[in-house]
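Novice: missing the sequence, but the structure's below:
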């Protein structure tokens, strides 16, 4: 099978298109014909050898994908051959075939394309568990979304609105701010040209926000923490801008909290909440609440370019890699 192959830890530029053996599904796993995958920042971290898991060489990156079930491992009962699905992957999305856990593979929603499925699984499910279970976002509260023009940021904006929150989207350029507003945010602030805390406090009449969804980290964290009101919750979702230090004294003074959110936790320890999150996402999607933004669609041959668009923050929403676009048309 064709794949974008990682043979050594390093920059994503070291990835090369080549041939790999087709993987074999084990118990409780399925083999997928990948139609589309999408780039995630974590793919670059994995290729660099700095991710939480380190696959054996050679491997293909790609933490999610959408396609067709072509083989069932022993014990799989929730899927059948031919099913149109989206899946969270350990790796392998940048290949023509990949193995997925059956419990982390879901049927595409009605009217959902493979491309939208590839853009949905990780971003929307991760954002939902973060806001629903870690941030405990409630209707009527105010949500601040950093990196709001990214894939997970756009998902958080939409999910926040479905939960009944007032949403402030924060991004680094006017172009991205316009995209965030068009995608449903009530307000948008530019943290590159102005002070984030001052802009947020002005919009909230000095009260601050209830929840901050933060996939950025770095220097932005300090201002984001100051944007929280009394009892505010800061969700550490990622650190594309660097890993921040959390000052405990500033949490105590205003009864704030800072929590991490990892999809792996829910997979390993609270799969019941993961099931509930996906059910709520499916219901909202059926009502037309979600519209995944895909700024670029590239073939597998340009997979490195797809990852570069993400790591260099040139994308709005998701970057999808079309592994087998003809199957999208035929299905």
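Specialist: Okay, I see it. None of these values were measured; they are calculated from a predicted model. Numbering: from 1, shown residues only.

Novice: rest of the way, CA atoms for contacts and neighbours
Specialist: Fine.

Novice: Which residues are in contact with the nearest residue to residue 116 once chain neighbours are set aside?
Specialist: Residue nearest to residue 116 in three dimensions, not counting chain neighbours: residue 292, with 6.3 Å by CA to CA, 6 or more residues apart in numbering. Residue 292 makes contacts with 116, 119-120, 154-155, 317-318, as judged by CA atoms under 8 Å, 6 or more residues apart in numbering.

Novice: Pull out the buried residues from these.
Specialist: Among these, those that count as buried by neighbour count (16 or more other CA atoms under 10 Å) are 116, 119-120, 154-155, 317-318.

Novice: With respect to residue 176, which of the residues you listed is nearest?
Specialist: Checking the buried ones among the contacts of residue 292 against residue 176 by CA to CA gives residue 317 as the nearest, at 9.5 Å.

Novice: Make sure residue 244 is actually in contact with residue 219.
Specialist: Yes. Between residue 244 and residue 219 there is a contact under CA atoms under 8 Å: 7.1 Å.

Novice: Pull up the overlap in contacts between the two.
Specialist: Counting by CA under 8 Å, 6+ apart, nothing touches both residue 244 and residue 219.

Novice: try this one next to it:
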């Protein structure tokens, strides 16, 4: 079968190649799945460089998440051949066939196609864990979402709006603002890269943001500390800007806000019952048509370089979905 392999770490994707490899053998407790679609996430790009906190041993098959059809499973797993599933296990998704522990899979939401299911998992679980589980999102609150052109940022906008929040999206690319507005349908899209507090204050009538969702870090985080309402929450999702921000503790002390670190996957591993509840809640929203992932492009896996390079150049608005075998 074909799989996208990281043969050695590199900054220019020179260590990545589509290769013919042996079909994986299903281990105890695992489910064997024919992959119908797999979505690209920023950690996938970082792992080709050795820049992500999880560092799999090289060589490895890339890909965090996929959707597909069960080929083989233990009866006790709850899955059977023909079941449509979604999930992943940090690596192995960018292949024609994957073997994944049963606990890492869930049934696809009714009515959803493979591409949407592949694009939903990591992005929406991150958004839900940050905004709802840890952020305590309530209807009518103001939510400021940074990096709104990315899969996680768009998922946060989509989810917050579906749950009755008032969303302000930001992007460092004015060229993306119109597409973000059409996909995420926020109250407003802010395109200023440096100072945006005054715009947030004006939009919220001076109330500022109850929750700030920040996958960007750096200067955006610094300015975000000025945008959080008293008693609000600043959710740290990542630092795609490249700079890990620091904060003087007098700022959250005086403004009375909380800074919350978000690692959705780790949260689900430590609290599996809560992780399962989050997955069910997202599925209910998807089946009701309340949320839907934004897909920038769908590509055959043979065009993997196009997808990863577009992500590296920050051209995307939404997710890239790969179709193995196409």
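Specialist: All right, it came through fine. Just so you know, these numbers come straight off a predicted model, no measurement behind them.

Novice: Find the residue at the geometric middle of structure 1.
Specialist: Per CA atoms, centre = their mean, the C-alpha nearest to the average position across structure 1 is that of residue 123, at 2.4 Å.

Novice: give me the number of residues near the nearest residue to it once chain neighbours are set aside?
Specialist: Of all residues not flanking residue 123 of structure 1 in the chain, residue 152 sits nearest, at 4.6 Å (CA to CA, 6+ apart). Residue neighbour count, defined by other CA atoms under 10 Å, stands at 31 for residue 152 of structure 1.

Novice: Residue 18 of structure 1 now?
Specialist: Quick note: residue 18 of structure 1 (other CA under 10 Å) scores 13 neighbours.

Novice: roughly how far apart are it and residue 300 of structure 1?
Specialist: 11 Å (CA to CA, to the nearest Å).

Novice: what do you get for residue 21 of structure 1?
Specialist: 17 Å.

Novice: Show me which of these two is the more surrounded one.
Specialist: A direct count of neighbours by other CA under 10 Å for residue 21 of structure 1 and residue 300 places residue 300 higher, at 24 against 9.

Novice: What is the equivalent residue in structure 2 for that one?
Specialist: Counting by TM-score structural alignment, residue 300 of structure 1 corresponds to residue 301 in structure 2.

Novice: Run through the helices of the stretch 201-331 of structure 1 in chain order.
Specialist: Using DSSP state H, counting those that start in this stretch, the helices assigned to the stretch 201-331 of structure 1 run over residues 220-226, 248-253, 263-268, 271-286, 303-311, 325-330.

Novice: sorry, back to before: helix or strand for the corresponding residue of structure 2 for the residue nearest to residue 123 of structure 1, which one?
Specialist: The alignment partner of residue 152 of structure 1 in structure 2, by TM-score structural alignment, is residue 152. Using DSSP states H and E, the element containing residue 152 of structure 2 is helix 151-162.

Novice: now that helix and helix 272-287, what's the angle there?
Specialist: 70 degrees (axes from the mean of the first three to the mean of the last three CA atoms, to 10 degrees).

Novice: before we move on, the earlier item: now distance to residue 201 of structure 1 and mean neighbour count too, for the helices of the stretch 201-331 of structure 1, in JSON lines please.
Specialist: As requested, the helices of the stretch 201-331 of structure 1 are exported to JSON lines (distance: least, CA to CA, whole Å; neighbours: other CA atoms under 10 Å):
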{"stretch": "helix 220-226", "distance to residue 201 of structure 1": "9", "mean neighbour count": "20"}
{"stretch": "helix 248-253", "distance to residue 201 of structure 1": "17", "mean neighbour count": "12"}
{"stretch": "helix 263-268", "distance to residue 201 of structure 1": "31", "mean neighbour count": "14"}
{"stretch": "helix 271-286", "distance to residue 201 of structure 1": "31", "mean neighbour count": "16"}
{"stretch": "helix 303-311", "distance to residue 201 of structure 1": "30", "mean neighbour count": "21"}
{"stretch": "helix 325-330", "distance to residue 201 of structure 1": "46", "mean neighbour count": "12"}
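
Novice: among these, which is nearest residue 66 of structure 1?
Specialist: So among the helices of the stretch 201-331 of structure 1, helix 325-330 is nearest, using CA to CA, at 10.0 Å.

Novice: on contacts alone, who are the packing partners of the closest one?
Specialist: Counting contacts by 3 or more CA pairs under 8 Å, 6 or more residues apart in numbering; DSSP states H and E, helix 325-330 of structure 1 is packed against strand 29-38.

Novice: What span of structure 2 is the strand it packs on aligned with?
Specialist: Residue span in structure 2 matched to strand 29-38 of structure 1, by TM-score structural alignment: 30-39.

Novice: Give me the mean distance between that stretch and structure 1.
Specialist: In the superposition against structure 1, stretch 30-39 of structure 2 averages 1.2 Å from its aligned positions (mean CA distance after the TM-score superposition for structure 1).

Novice: Show me what the helix or strand harbouring the residue nearest to the centre of structure 1 packs onto, helices and strands only.
Specialist: Assigned by DSSP H and E, residue 123 of structure 1 belongs to helix 114-129. Using 3+ CA pairs under 8 Å, 6+ apart as the contact test, the elements touching helix 114-129 of structure 1 are strand 29-38, strand 64-72, strand 84-88, helix 151-162, helix 263-268, helix 271-286, strand 318-322.

Novice: angle of the second one against strand 29-38?
Specialist: Using the same axes, to 10 degrees, one finds that strand 64-72 of structure 1 and strand 29-38 are set 150 degrees apart in direction.

Novice: Strand 64-72 of structure 1 to strand 84-88, inter-axis angle?
Specialist: Using the same axes, to 10 degrees: strand 64-72 of structure 1 against strand 84-88 is 120 degrees.

Novice: Can you give me the distance of the closest residue to residue 256 of structure 2 other than its chain neighbours to residue 285 of structure 2?
Specialist: Distances taken as CA to CA, 6+ apart place residue 231 nearest to residue 256 of structure 2, at 4.9 Å, with adjacent residues excluded. To residue 285 of structure 2, residue 231 of structure 2 is 28 Å away according to CA to CA.

Novice: And for residue 21 of structure 2?
Specialist: For residue 21 of structure 2, the distance to residue 285 of structure 2 - CA to CA - is 38 Å.

Novice: Then residue 127 of structure 2?
Specialist: In terms of CA to CA, residue 127 of structure 2 sits 13 Å off from residue 285 of structure 2.

Novice: What of residue 148 of structure 2?
Specialist: Applying CA to CA to residue 148 of structure 2 and residue 285 of structure 2 gives a distance of 20 Å.

Novice: And for residue 43 of structure 2?
Specialist: Applying CA to CA to residue 43 of structure 2 and residue 285 of structure 2 gives a distance of 26 Å.
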